[in-house]
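Colleague: Here is my input, please return the structure:
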Amino acid sequence: MRLALLAMAIGAFGIGTTEFVIMGLLPEVSADLHVSESTAGNLIAGYAIGVVIGAPLLTVLSTRLPRRGALLLFMGMFAVGNLLTALAPEFGAVLGFRVLTGLPHGAYFGAAAVAAAQLAEPGRRARNVARVFLGLTIANIVGVPVGTWLGQELGWRATFGVVAAIGLVAVAGIALCVPRLAKPEGVRLRHELTGLGNRQVVLGLLTIVLGCSGVFAVYTYIAPTMKALADYTEAGVTGVLALFGVGMTLGSLIGGRMADRALRPSVYGTLASLALVLLAFSFLARNPWTAALAVLLLGMACFATATVIQVFLMVKAEHAPTLTSASHHAAFNLANAIGAWIGGAAIGAGLGYGAPALAGAAMAGFGLSLALAAGRLDRPRPQHAAGEDPGPPEADLVSAGSGSAR
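Modeller: Next comes the predicted model:
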């Protein structure tokens, strides 16, 4: 089982690297392709568009595939997309291949989350999923800095060639180490689409959009914020960004344990902590030491929240595990786009680099309010018949059989 989780985590590492490394390579890309850096920035948006489109579309198209087959398809697409990006001759082709590379992102994580849960013993489902997602968080600690350095030394195409190779390693690992997993009984495309329409699932997806958009209002502009408020050099900013990755890793582990113990309270707690960290960020970012702490805490709160809500969505969409998990990633990327716009609007209005964090805290607060409202709507109805069983609590559902949550 550990080798299977490692193989899927390697795929997650490759995806995390290719998603974020482009931010550090925009100068190299723009110089090589003879476009402005602002134009090259469209490669970031292109990847996000691919994720938003591909997550539900590829998941729906692959519902009849076994889990391992779906994982191999998505990771194969990812490897090919990165290779074509590295070989593309002009900017339009690079942009198109970035969209292609983003298509399997959410679908891969959806299938990997389900597979990891099916491999888990009762009571360890969320922790298994968190271990797969460690690949994504570790990418921000190791993959992005190393990929940026490699691209600066050997050219940006070398970075995407290496990422394509990582994708091929993941393909081999999945083929050799992930066993054939039975499709959860009763799960069909019709059930996936119906489950995605569950009111609690819709509210959960909206919660991740609102809550995590606050994070990206800050993270999108983290480099100029650290330079302007905390007097960091470019080398210092690189170290601070690695701290965000460390925080993501810790948050993923913490969120997995919290979700296994008390699911709904964990949703409230992580969103509240996210709002508080964002509120404090505006003030902590004005000193180099406290700014570093704030970035670490922001990464922790962000991925603890994302992990907990991921588990919550899978519990509430019992017969739509794959499509719901993939939609979670689409919602996360939508939060990325919205947060970037909010942060840019705050800075553009002349409110300073501390303003995005305050706006982000408000967004996280809205997310918490929505989660609380969803909780009130989800309270069990009063029982009219004596001895009627109200059903298992959410904490038990997380630890239920392998086809129930992920």
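Colleague: C-alpha from now on. contacts and neighbour counts both.
Modeller: Will do.
Colleague: thought Leu5 was touching Ala116?
Modeller: Yes - using Cα atoms under 8 Å, Leu5 is in contact with Ala116, at 6.7 Å.
Colleague: Now do the shared contacts for these two.
Modeller: Counting by Cα atoms under 8 Å, 6 or more residues apart in numbering, the common neighbours of Leu5 and Ala116 are Asn128, Val132.
Colleague: so Met248 makes contact with Gly299?
Modeller: Yes - between Met248 and Gly299 there is a contact at 4.5 Å, judged by Cα under 8 Å.
Colleague: List the buried residues for stretch 78-93?
Modeller: Phe78, Ala79, Val80, Gly81, Asn82, Leu83, Leu84, Thr85, Ala86, Leu87, Ala88, Phe91 (16 or more other Cα atoms under 10 Å).
Colleague: make that stretch 118-135, sorry
Modeller: Applying 16+ other Cα under 10 Å to stretch 118-135 flags 118-120, 122-135 as buried.
Colleague: And Val218, how far from Trp289?
Modeller: Applying Cα to Cα, to the nearest Å, the value for Val218 to Trp289 is 18 Å.
Colleague: Who has more neighbours out of these two?
Modeller: For Val218 versus Trp289, neighbours defined as other Cα atoms under 10 Å are more numerous around Val218 (30 against 11).
Colleague: next up, for comparison:
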Amino acid sequence: MKTDLSRGWRTHAAVLAFGTFAVGTDGFVVAGILPEIARSLDVSVAAAGQLVTVFSIAYAVLAPVLATLTAGWSRRVVLPAGLALFAVGNVITALAPSYALVLVSRAVAAGGASLYAATASATAAAIAGDERRGRAIAIVMLGLTSSLALGAPLGTAVGRRSAGGPRCGWSRPWPWSWCRSSRSACPTWAAARPAAGGSGSPRSPTGGCSACSPPRSSRSPASTCRTRT
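Modeller: Reported below is the predicted structural model:
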């Protein structure tokens, strides 16, 4: 018998996929606007390419570290926190006046992206249940793969449009990513709510959230015995 929790798993997974689309676009878009970044920051194209390297390394290193540090947190807290950290990194990238600060901002954004992506997959799997776990994770990962096919070209086009100078042009994708992540923060918080099992969800005597607990019989033991006899 399907519960109310599992019936809406596709909607919850789609909301989480929107967030992975945002973080994926942010990671891939840099490669398309390296010449613009290099000219604006007065560095070589090779040095501008290190923004991709820093993001990738920070993502790989911070993912297990942040996962360990937030292991005891509710998913309703971890997911918006990851998006918030990701958004802060993007705002700094868009406003940073120097190459060094842009490098730092990419590491900050990578930390938020790694925290969100891993938690989003786990949350979708928990909401969907054992039978639909693979499909739920696939939907969340679809957001990441579609960011490479759709988000990165679109972000590159936005970044190459110059309005008021080259700096204004190439930095546009990062406020754009910030807007997408901010818009998905509240729906993501709602999507994580059924699977939170933490302070945001009422606990059942068995230790899980009340939505996942089996329904209790409304009949007393005495009435059950009388029925059987």
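Colleague: circling back to that earlier point, want to try TSV for the buried residues of stretch 78-93 of structure 1, with secondary structure and distance to Val277 of structure 1 as columns?
Modeller: Formatted as TSV, these follow (DSSP: H, G, I helix; E, B strand; the rest coil; distance: Cα to Cα, whole Å):
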residue	secondary structure	distance to Val277 of structure 1
Phe78	helix	34
Ala79	helix	36
Val80	helix	39
Gly81	helix	36
Asn82	helix	35
Leu83	helix	39
Leu84	helix	40
Thr85	helix	37
Ala86	helix	38
Leu87	helix	42
Ala88	coil	41
Phe91	helix	38
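Colleague: which position in structure 1 aligns with Ala58 of structure 2?
Modeller: Counting by TM-score structural alignment, Ala58 of structure 2 lines up with Gly50 in structure 1.
Colleague: May I have the residues that are in contact with the residue positioned nearest the centre of structure 2?
Modeller: Geometric centre of structure 2, nearest residue: Tyr116, 3.5 Å, by Cα atoms, centre = their mean. By Cα under 8 Å, 6+ apart, the contact list for Tyr116 of structure 2 reads Gly19, Thr20, Val78, Leu79, Pro80, Ala81, Gly82, Leu83.
Colleague: Looking at these, which is nearest Ser40 of structure 2?
Modeller: Checking these against Ser40 of structure 2 with Cα to Cα, the nearest one is Leu83 at 27.1 Å.
Colleague: Was I right to think the closest one contacts Arg180?
Modeller: No - Leu83 of structure 2 sits out of contact with Arg180 when judged by Cα under 8 Å, with a separation of 9.7 Å.
Colleague: which neighbours do these two share?
Modeller: Here Leu83 of structure 2 and Arg180 have Gly19 as joint contacts, going by Cα under 8 Å, 6+ apart.
Colleague: Neighbour count: the two, which is higher?
Modeller: Leu83 (31 against 18).
Colleague: Contacts only, for that one.
Modeller: Gly19, Gly112, Ala113, Tyr116, Ser181, Ser182, Ala185.
Colleague: helix, strand or coil for it?
Modeller: Per DSSP: H, G, I helix; E, B strand; the rest coil, the local secondary structure of Leu83 of structure 2 is helix.
Colleague: neighbours around the aligned partner of Thr123 of structure 2 in structure 1, how many?
Modeller: By TM-score structural alignment, Thr123 of structure 2 lines up with Ala115 in structure 1. A count of nearby residues for Ala115 of structure 1, using other Cα under 10 Å, gives 31.
Colleague: Number of residues surrounding the alignment partner in structure 2 of Thr159 of structure 1?
Modeller: Per TM-score structural alignment, the equivalent position to Thr159 of structure 1 in structure 2 is Pro173. If you count neighbours by other Cα under 10 Å, Pro173 of structure 2 ends up with 27.
Colleague: For Pro173 of structure 2, give me its contacts.
Modeller: Asp26, Val29, Gly155, Thr156, Val158, Gly159.
Colleague: State the helix or strand in which the alignment partner in structure 1 of the first one lies.
Modeller: Under the alignment by TM-score structural alignment, Asp26 of structure 2 pairs with Thr18 in structure 1. Using DSSP states H and E, the secondary-structure element containing Thr18 of structure 1 is helix 2-24.
Colleague: for structure 2, what spans make up the helices?
Modeller: 4-7, 9-28, 34-41, 45-69, 75-95, 99-128, 133-146, 152-160, 166-170, 173-192, 221-228 (DSSP state H).
Colleague: I meant the stretch 151-300 of structure 1, not that one.
Modeller: 156-177, 189-196, 199-219, 222-230, 234-261, 263-284, 288-316 (DSSP state H, counting those that start in this stretch).
Colleague: so can I have CSV of those helices showing distance to His34 of structure 1?
Modeller: Formatted as CSV, the helices of the stretch 151-300 of structure 1 follow (distance: least, Cα to Cα, whole Å):
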stretch, distance to His34 of structure 1
helix 156-177, 14
helix 189-196, 43
helix 199-219, 27
helix 222-230, 24
helix 234-261, 24
helix 263-284, 37
helix 288-316, 34
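Colleague: So which of those is nearest Leu370 of structure 1?
Modeller: So among the helices of the stretch 151-300 of structure 1, helix 199-219 is nearest, using Cα to Cα, at 6.3 Å.
Colleague: Just tell me the aligned range of the closest one in structure 2.
Modeller: By TM-score structural alignment, helix 199-219 of structure 1 lines up with nothing in structure 2.
Colleague: what's that helix packed up against?
Modeller: helix 263-284, helix 288-316, helix 321-348, helix 355-377 (3 or more Cα pairs under 8 Å, 6 or more residues apart in numbering; DSSP states H and E).
Colleague: which residues in structure 2 does the helix or strand following the last one align to?
Modeller: With elements assigned by DSSP H and E, the helix or strand that comes after helix 355-377 of structure 1 is helix 394-398. Following TM-score structural alignment, the aligned partner range for helix 394-398 of structure 1 in structure 2 is empty.
Colleague: Return the distance of helix 394-398 of structure 1 from the chain's centre.
Modeller: Computed by Cα atoms, centre = their mean, to the nearest Å, the chain-centroid distance of helix 394-398 of structure 1 equals 23 Å.
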